[in-house]
Every structure is written in C-alpha cells, then in structure tokens.
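[1] From the sequence below, what's the structure:
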Amino acid sequence: MPRDDPNKRFLKFCVPIHKHALNGNWPAAKRILDKQNELKNAAIANGWHTLLHISAGANQIHFVKELLKMLHDNDIALQDANGNTAFCIAAAVGNMKIVDLMLKRNPDLPIIRGALGYTPIQNAALQGRYKMAWHLYDKTIHCFEDNDWELLFFACIYTGIYDLALKMARGRNALAFARDVNEETALHLLAQNQMPLDSCCHCLEHDHHPIMTNPGMKNHVVFQLVKFLWTTILDRHYTSKDELNEIINKPSQLIFDAAEVGNFGFLSELISAHPSLIWEMDSKNRTILHIAVLHRHASIFNLVHQIGHIKDVIVTFEDEDRNTILHLAAKLARRGQLELVSGAAFQMCVELVWFEKVKKIMLPAQIKSKNSKDMTAEELFSNEHEKLREDAESWMKKTAESCMLISTVIATGVFAAATTLPGGTDDTGKPNYLKKPSFLVFAISDTFAFISASTAILIFLSILVSRYREYDFYKSLPLKLIFGLITLFISITSMMVALSTSFFIIYYHGSMWIPSCITILSFLPILLYIRLQFKLFSDIIYSTYYWKTLSKLGKNMIYVLEK
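    Below you'll find the model as predicted:
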C-alpha cells in the first residue's frame, strides 16, 4: 500500500480524531492536530462534517472553545453536505454556550441558511429548543422573507413554543390566516393540541402584556394565542360567513377537531367570541355536543348547563344515520376513554352513567326513537356493550370469589381464636386474664373480626348470585364491592389487633419486646392491603360517583370578561 494512501490516512487520523471530538477529548485531538494541522477545518466524516460540526453536535463545550482558537473566521462558517454550518447544528441541539462562543467570532452565523434553506432559529424551533429560539429571534428576523415568518411560526406551533408564536402573530397579523404544507391554519393545529399544560412551553417569561382568557381557567399562553388568532380572524371576516367558513372549515372543521380531543380551553375561546358556533354541524349533521357525548368529554358536555333551552333544540338533531345524541351515548366509547378506569366492571359503570345522564336531557318522545338500523338507543347500548358486560361479569365473579375465600379464612381463624382463649382458663372455666385490659381488647377485636368477615362473606355471596344485568353494574354491584372490600379491611385490621393483644397476654410476665415487635409487624398486612387495593378503591369510587362530574356546572365554557 502506498505511503500516502488516502484510506490509510483516513483510518489513522480522521477516525481517531472523530472519536475524540465525540468524547470531548481535546488533549488527544490536539496531539493529532499538531501532526496534521489541516484536519482542523477538513471534512473528516461522511456528509462533509468538520471537527467543529461533530464537537458542536456532541455538546462538547471545552473542545469547541479550544478548537475555535485554532480556526479562522471563515472556517467557522463552513457547511456540510446538507448546507448546515456548525452553528446550525449547535442551535438544533440547543447548546447556548457553544452558540455564544461562535457568535463572538462571527455575528453573521444566525443568518446563514442550512439544509432546505432553513435558518438556525428555524432548526432550533423545529427541535423544540425553547430558549434557543428566543435567544436567536432578534438576531435573525431582520433577514426574514415572508416564507421564513410562516416557517418559524408553524415550527413554534408544532413544538409548543407558543409565547414566541404569539409574539410573531402580534407583529404580523397575516400569520393568523397562513396555512402550512397540509393547508392547515394555526387554529387547526391548536384545535388538536393535547400537550400537557404544565410544560415550559405554556409559560409567559417574555410577555408582559398577557391577553385575558377564560377566568375559570389558568391564563395559559396557548389559550392567549388561540384568542388572539381567533379575534384577528373575526375582525376581518365577522360579517362574511362564507369567508369565515372557508378559514375554519377547511381542510377540516376545527371546532369538531377540538371537541373530539376534548380541548375545552380552545372551544371556550372560540365560542365565547362567536356563540353561534354552538349551532355548527359537521359533515354528519352533528353538533359539538354530539361529538362530546360520542367521545365522552364531560367538560364539553357540561355546556348543556349554560345554554338553557337551546339544548332542547340541539338534542332533537339526528345525524345522517338518524342517530340521536342518546344513540351516540349508547355506542361503546373508544379504548382510550374506557381505560381511564381499570376493570371491565367499572368501565361498564361509567358507560351506564353517561347513558343515563344524556337520557335526562332528552325529550320523552325521542328516548324510544329508532335509527336507520331500526334500533332504539337502549337496544344499541345492549348490542354495543355485550362483550364489555361479559368481561365485567367475569371480572366481578373472580374478584368476589377471591375476596370471599379470604373472608372465610379470616372468619375461621378468629372463631378458633375465640374458642381457645389466650392465657387459658382456671378450673371453673373462667379466663385467667379476664380483668386485664389487653384481654378486653382481644375479645372486642376478635369479635369485630368475626362479624366483619362474616358480613363480607354475605356481601360477596350476593355478588356471586347476582343476575349480572346491564343495570346491575350501574350502582348495585359497585356499591356491594365497595362495602365488601371495606368489611374485609375491617376484618383484617381487627384480626391483626387480636393477634397483637394475644401475644401481650401470653408474654405479660415475660419479655415485652416480643409482643411489641409482633404488634409493629402486624401492621404490615394492613398497610400492604391499603397500598395494593388503593387503585381498585379509587376506580370503584370514580366510576360509581362519576355522575357528579356530568351534573356539576364546573368551568363555564362561555364567559364574559368584566371591564
């Protein structure tokens, strides 16, 4: 092989220095550069990446700092095969220190475009680098063209940098009407928003003039952005229904997108500014109340408490298959909504709660109306929930059988303890420790354990012999299970107390550390029971009393700000 073979030189120098750059090993890289100085600005990897590209992408701050001392200003602006400078990469990974080091050497780096013609701030925004996007904003916008504004604006919407998007929209109202590559406006994207509201993207670090939104909710910047965009659109097209419909209904009907995902805050802003949207219908002749029922969004459904007699008109609407809103409540909820509670029995309970609450707002004549398949809402409910009812029956039986077995074991054990008294009896059959306080505690706790265990057996037996009709899961079976688990807990607790006091009686004249340790250890099964059954208890209570969620007024969707 020739002495200057490029493959050999690549393996001998480029590969090692590449690894040193990734690991931030500057001393080792410096030794190679002392021998091969031309590598400091050469393309040493596929894609024409230089040492600066690699170390900046790997967040190696010290390595970049030392390397910059060896580079000329022109070297810092070198681009890879995609057109990205090292500054573009540093902005995309969000390393503020590296970005500032490069800016000191070349202030024009923020306006050098990279891959696809994107500026570094656009790369940072697409990666969700909140602080970096703000850091580069004022350094970049002076070179922006109209297309750049839209690219950055939508990048901020995609990744949740809403306060920067709001700042841009305030400065350029035309962004409210802009559409992305999918022909969606910012409002279409925000309608489908399901991002948690506790993320940093919703804070207002840079805004000292917040827009007031629904006073019943936190003044999140995402809702401020929605309100600003919507009011901007209304200011221009409020009197032109056709133009307004063109904006909010193409490519999809955004209020129904929001209703489908349960975006209460979004709908609150739109409907409060334009209440006529309550009457809007989708392509299947359904209003947002129909969608809220179909997708089980209680916060949106509670709008019925605000609109008075309007709901009496809306509930008469039928979709293209002649389904009333009660028929939609009769359909099986989507998997994601069902799994808000665990266990088929409780899912069945929540479904029944929904069906009953919607039935209460229906006109009596419509409750028995049939759809295009000649089915009433109740018949549709039975048909849609048959598999869920069977699963609920199976789950309830297995749970009752297991709990009944445990209750039987406890009842047997405490009954045996009551007949063989701790400490024994004298010749007349009188307990030797009858007058001791510990014996009294034992007698009471043992009796409580037996009675509660026996009660639990009867409750779980009543569950086992139930007919498991649909409406048995509405309240009857969940309440029985609650009382059964409570009595089982009482029996376990009482049994542990009886066990502890029996040892105090037996070792009364001996080593007191033995009953003391046993007493402490006896609380472990109680704590374990609470820990393991807490989720089950919460699911039972949630499903059984879920109707209160659908009955309470909660947050008002339509609001008026007091001036």
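
[2] From here on, just use CA atoms for contacts and neighbour counts.
    OK.

[3] what distance separates the helix or strand containing residue 501 from the centre of its chain?
    Of the helices and strands defined by DSSP states H and E, residue 501 is found in helix 476-506. Centroid separation between helix 476-506 and its chain, computed with C-alpha atoms, centre = their mean, to the nearest Å, is 36 Å.

[4] Likewise for stretch 498-509?
    Counting by C-alpha atoms, centre = their mean, stretch 498-509 is centred 51 Å from the centre of its parent chain.

[5] before we move on, what about stretch 112-121?
    34 Å.

[6] hmm, back to that, so which elements touch whichever helix or strand comes after the helix holding residue 501?
    Scanning forward in sequence from helix 476-506 by DSSP H and E, the next helix or strand is helix 513-544. If contacts are counted by 3 or more C-alpha pairs under 8 Å, 6 or more residues apart in numbering; DSSP states H and E, helix 513-544 sits against helix 344-361, helix 476-506.

[7] returning to that earlier point: so the helix holding residue 501 versus helix 344-361, what angle?
    Angle between the axes of helix 476-506 and helix 344-361 is 140 degrees (criterion: axes from the mean of the first three to the mean of the last three C-alpha atoms, to 10 degrees).

[8] So which bits of helix 476-506 are buried?
    Judged by neighbour count using 16 or more other C-alpha atoms under 10 Å, the buried positions of helix 476-506 are 477-478, 480-482, 484-485, 487-505.

[9] again, but for stretch 117-131
    Neighbour-count burial for stretch 117-131 flags 118-131 (criterion: 16+ other C-alpha under 10 Å).

[10] Can you give me the end-to-end span of that stretch?
    Stretch 117-131 has an end-to-end distance of 22 Å (C-alpha to C-alpha, to the nearest Å).

[11] One more, please, to line up against the first structure:
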Amino acid sequence: MANYDHILKCLPIYKAAIEGDWETAERFFKEDKRNLNARITYETDTTLHVAVGTNSSHRFVEELVELIMDEDPQMLLTANCYGNNVLHYAAMVGNTRAARLLINKYPELAQISKPNGHTPLKLAARYGHKETLCYLLQVTNDVVGEDGTSPYRGHDGADLLTLAIIADYYDVALYLVDKYPDLVTEKNIKSQTGFQILAAKPNAFPSGMRIGFWQRIIYSWIPVNREKALESPVTRLSRMVTTQNRYKAGYGLHVPFWSVLHYLAPRIKYMHDCKVMHILTEELVKHMCSTVLKKGNHAIAWDVLGTTLRTAVTHGIYELIEECIHQYPGLVWYKMGEFFLVLVAIRQRQEKVYNLVYQMSGHKVYTAIAWEEYANNDTALHLAARLAPRHRLNTVTGAALQMQRELQWFKEVENFVQPSYKEALNDENNTPRMVFSIEHKELLNEAQQWMKDTSSSATVVAALIVTMAFAAIFTAPGGNNDNGKPLFLTDATFILFAISDAVALFSSSTSVLMFLSVLSSRFAEDDFLYALPKRLTLGLISLFVSLAATMVAFSATLSLVLHDEIQWIAAPVIMMASVPVTLFLLLQYPLLVELVRSTYGRGIFYKQNNLLLH
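    You can find the predicted model right below:
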C-alpha cells in the first residue's frame, strides 16, 4: 500500500496555492527547491496543478512558472496520475490566462495529449470553455504526433468537431469545417459524424424555438449583421472577453438602442443570440452538405447525409433536411430502416418534415408508396393510424386536443395516399380505420373524461352567473319609485349596469348550453376533430364574456350606490374588478388559443416556402 504521509507535510503549500498566497509558498520553495515539483495531493498533483486549477490564483501561477523556468522547464510537462499536465488543467477549468502564460513559456505543451488521446484543445471543448478553446485553436498546430494522430484529423478531429457542436459553439464548428473539410465525413469514437450530432439539436434551428406570437415579431425585428455573425471566432478572440459581449459583433445598425434593450430586457438578448445562432447553423449545414458532395464519393455521401437525415427526422429539424434534399434530391429515397423519409415523418408525427411534400413536384406521389417488405405490411395510412410517440403527443395540451391532432394526421394522410390504401388490409387483417380505433382506444377514453371534467367545472360557474344576472335586474340598485321604475333610470351608469347585466345573462346562458351540449355528446372519434373543440371554444369564450360583464355590472352598481358619499370609489373598484377577469384570461388563454388555432386556424399542414425540392 502506497504511503501518502508526505501529502500532510505539503498541506501549507496546498492551501497557499488555493488561496493564492505566494509569500507563504515562496518560503517553502526557498527552503527546498524540490518542493517546486512535489506531489502534494492524492491524485499526485503538483503545486502548479492546484494553482492553475483554481482559475483565480493568477499571480501565484505567474511567480511559480518563473521559478520553474529558472530551475527546470521540463517540470511544466509533469502529469498527475490521470495523465493531466498543467495545460490540461487550464483547458478543463477555462483558465485562459494561465494557458497563454504556459504556451508562451513552452509552446510544445499545446500538442501534448493525455493517454486517452485528449489534447488541451479537445478538453476545452469538452468542458465548454469557449475563450480558452478559441485561444488553443490559434496555438495548436495541425501536425502528426508521436502516436500518429493529429488534433484536426481522424477520430480526434471528429471528436473536436462534435464537441464544439454539442457545446453550441457553431462558429467554432464552422471555422473547423472551413479550415479542415475532411472533418465533415470523419466519425468520432462513437462512430458519429458532426452532421449527425447537429441533426440531434433542434434548439439550434428556428423550428425548434418555443416562443410566443409577440416574441416571434420581436425576433424578426432584431437586426443582425450577417457578415459579422459569420466572422471566424479565432479572429474575434480579442473582442470575446466575456460571455456578455461575445456576440456584439453580430449587431446591426441600431447598436445603442439594442444594447440598451439587452440590459433592460434579457429576453431580447436571448432572442438576439438565438438569431445569430440560427444564421451560424444555417451556414454550417450548407457548408457541411456541399463539402460531402464535393468529395465525389456517392457511398460516403449516401452514408453521411442519409444517417444525418435519419436523425433529423426524429428531431423534426426540417431546415436541415430541406437543405440536404435541395442539394441532393435523391436523398428523398434514402431508406431509414423499413421506411422512406416521408413515412418516417408520419410515424414520428413530425409535421414540419412531412410538409416538405408540399414543396415537391408530381414525384411526391411516390413518397408514400408502401413496399411489400414493410413491417406488418402497413401502408402510409396504417402508419398515420397508429398512436403517436408519447413525446410527440405531449406537445399538445390535454387528451382531447391530442385526439384532435391524431385525427388531423389521419385525415391529412388519407387525402394524400392513393385511394386503394384507404381500405387496405395489413398482416393483421385490419384497415387503417380499424388500426386507428384500436390504437387510440385508451386516448379516446382519456379525451372523453377530459372533456367531461372541463365542461362540468365550467357549467357550474356559468350557471351561477346566470342565476346572479337574472336576479340582479329585478333588484335594481337604489330601489324603485312608486311607479315601479328604478330611481336611477336616467343615469348613464345605470344604463351601463343594465346592458352589462343583460350581456352577462345571455353569454352565460350560451356558455351553459355549449357545455351541456358537450356533456350530452356521443363522444365518437370524429367528434373530436371539429364538433367538440368548437363547442368547448364557444363555451369558454362565452364564459369569459359573462364573467367580464358581471364585473362591469357590479362596478356600475357600487358606483351608483356610493358615488354621492364616496366619490373616489369608482377607480379602485374598477381596478379590483379587473383582477378576476385578468386571472381568468391568463389561466385559460393558453388553452383557448390552442383550441382556436387547432380548430379554426390554417392547421399544421401547409407549404412552408417556395423552394422546389424534387
């Protein structure tokens, strides 16, 4: 068993390195020069390892490096038990200042890899330190080392590219692809290309953004200088001091205005950074695809681009698929297991990928053809009839809307395929409609229960409003005169009360009728496509109108009764009355918008742009 007693004797140096206390450490080094390279931790780290790893003891590191250079520069090559030298530590913690110092003193450090093949360059990418990574890109040479590898070739180069993409450093990835084109077709240690990794990152593309209507408008307005956004990160290194100003080079003409907004509204800065990222990924996809095709090797192109499309379909990144097919139309026929592109999009419920058929010529009729060897002899319509993957179902709120989305997919594919498919039998002797009923039996029950629960709860509220609105008109505020007429009949505020009370009564009655029609429905499958969502939408809108009208009637009544005694009562009453109306709107708005969009909107199937693909 190894003896580690010497570690305890080195504790003062260990603490001094962590705290940046150079004066204390200097005394130990003057007493015994061997302490300069002593192993002071269980992992056999030296004092310089510890100091560099803090990423804060900068003066300590500078003084210690000067002593080491005077004593023996070879000490900088000392590795711990894991094979990490001090530059590896600097790369892992993002200590760019120490990395610059070490490279200036001993340039060969940049080329030294660990026993597992990780260079400082790859470690900076793996641990997500962009500034350090960009600096190491400048100083790491494309030379073959003693182990016969280069940081920019083979598996090591592919690892570097994939790690940059994983870390969302798309400008770095674009720089690598431009300078070392062979990396596009190289595979990393997991047999994946950088293109495949990119195809698994939907958030890097506009279609993967989850932002609302107003945010999309702001996104479209934000100015971005495309030329500066595509600038090499290596040449931009001097301006990349912090994460905050990393992408300032991407601003448009209104720099002061948008700079102020970035500080006042962090969400705008986020959308600006996303827009820059989308420009980079768009350019990266074009470069990678064209680079593969320029090699002139169909086998490589078919493998790299085909496997990329297979991943992209699963994640719904239609922008990447569109560009690849635009450059090589034949990829439409790349076989992904048992299916072609469009059939996989149907099975995975990726509507934006499926919509690419609207950008095809008459050849699109062949994309839904089912071959004999397909599993269970399913046609395209059978695939649409099967239950969507759970993660795709959950993109829609509520079981009823999930059922509606499934019906929309079935109807869309039914209109797309050839007529003979509509009654075709698979190996289980089931037609597509039979498959739909079997696969969606549980979802149908959940949708029925969801509709009943929602309608029952809303019916109670609407019925209470009907009762209050009906009774309120017969108990007019202020009372009646001897002729039975309200005392405030000629007052404009009373007219407001009467009108709002009538609106509350009529709209709440409408709401009750809509919800009762839902509760008394037969809940057949096709009812969830249009009839039930329409009734629920009208019921919720009527309920909101009745609630708002009730609050207006109450405010008018209170103002009539108290305005002679407390004249200032109107303003605070109106503000307080708006609270429940606002809460109802905020709580029910997402569901209402989704109902309206899915029932009355243009739908999820449409032509996304005018680019002809095939």
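
[12] which residues of structure 2 does the helix holding residue 501 of structure 1 align to?
    Alignment of helix 476-506 of structure 1 against structure 2: residues 531-561, by TM-score structural alignment.

[13] coming back round to it: quick one: the helices and strands packed on helix 513-544 of structure 1 as a markdown table, columns for distance to residue 243 of structure 1 too.
    Converted to a markdown table, those look like this (distance: least, C-alpha to C-alpha, whole Å):
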| stretch | distance to residue 243 of structure 1 |
| --- | --- |
| helix 344-361 | 35 |
| helix 476-506 | 52 |
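
[14] For residue 51 of structure 1, which of the ones you listed is the nearest?
    With C-alpha to C-alpha as the measure, helix 344-361 is the member of those nearest residue 51 of structure 1 (57.8 Å).

[15] check the fit of the closest one onto structure 2 and give the mean distance.
    Helix 344-361 of structure 1 differs from its equivalent in structure 2 by a mean of 0.8 Å after superposition (mean C-alpha distance after the TM-score superposition for structure 1).

[16] corresponding residues in structure 2 for the next helix or strand after that helix?
    For helix 344-361 of structure 1, the succeeding helix or strand toward the C-terminus, using DSSP H and E, is helix 364-367. Alignment of helix 364-367 of structure 1 against structure 2: residues 419-422, by TM-score structural alignment.

[17] that older thread, wait, which of the helices and strands packed on helix 513-544 of structure 1 is closest to residue 193 of structure 1?
    Closest to residue 193 of structure 1 of these is helix 344-361 (C-alpha to C-alpha; 24.8 Å).

[18] Return the distance of the closest one from the chain's centre.
    How far helix 344-361 of structure 1 lies from its chain's middle: 23 Å, per C-alpha atoms, centre = their mean.

[19] Remind me what it packs against, helices and strands.
    helix 325-330, helix 386-419, helix 476-506, helix 513-544, helix 547-551.

[20] which non-adjacent residue is nearest residue 141 of structure 2?
    residue 111 (7.3 Å; C-alpha to C-alpha, 6 or more residues apart in numbering).

[21] aligned partner of the one you found in structure 1?
    Residue 111 of structure 2 maps onto residue 111 in structure 1, by TM-score structural alignment.

[22] Residue 365 of structure 2 now?
    When structure 1 is aligned by TM-score structural alignment, residue 365 of structure 2 is paired with residue 312.

[23] and what of residue 608 of structure 2?
    So, by TM-score structural alignment, residue 608 of structure 2 is matched to residue 554.

[24] Would you mind measuring from that match to residue 217 of structure 1?
    Distance from residue 554 of structure 1 to residue 217 of structure 1, by C-alpha to C-alpha: 11 Å.

[25] Same check on residue 142 of structure 1?
    The separation that residue 142 of structure 1 has from residue 217 of structure 1, given C-alpha to C-alpha, amounts to 37 Å.

[26] more crowded one of those two?
    residue 217 (12 against 9; other C-alpha atoms under 10 Å).

[27] How about that one: what's its closest non-neighbour residue?
    Per C-alpha to C-alpha, 6+ apart, closest to residue 217 of structure 1 is residue 555, 7.5 Å.

[28] I'd guess that neighbour is in a helix, am I close?
    No - under DSSP: H, G, I helix; E, B strand; the rest coil, residue 555 of structure 1 sits outside any helix and is assigned coil.

[29] Neighbours of it, how many?
    Residue 555 of structure 1, neighbours per other C-alpha under 10 Å, totals 18.

[30] which position in structure 1 aligns with residue 469 of structure 2?
    By TM-score structural alignment, residue 469 of structure 2 lines up with residue 414 in structure 1.
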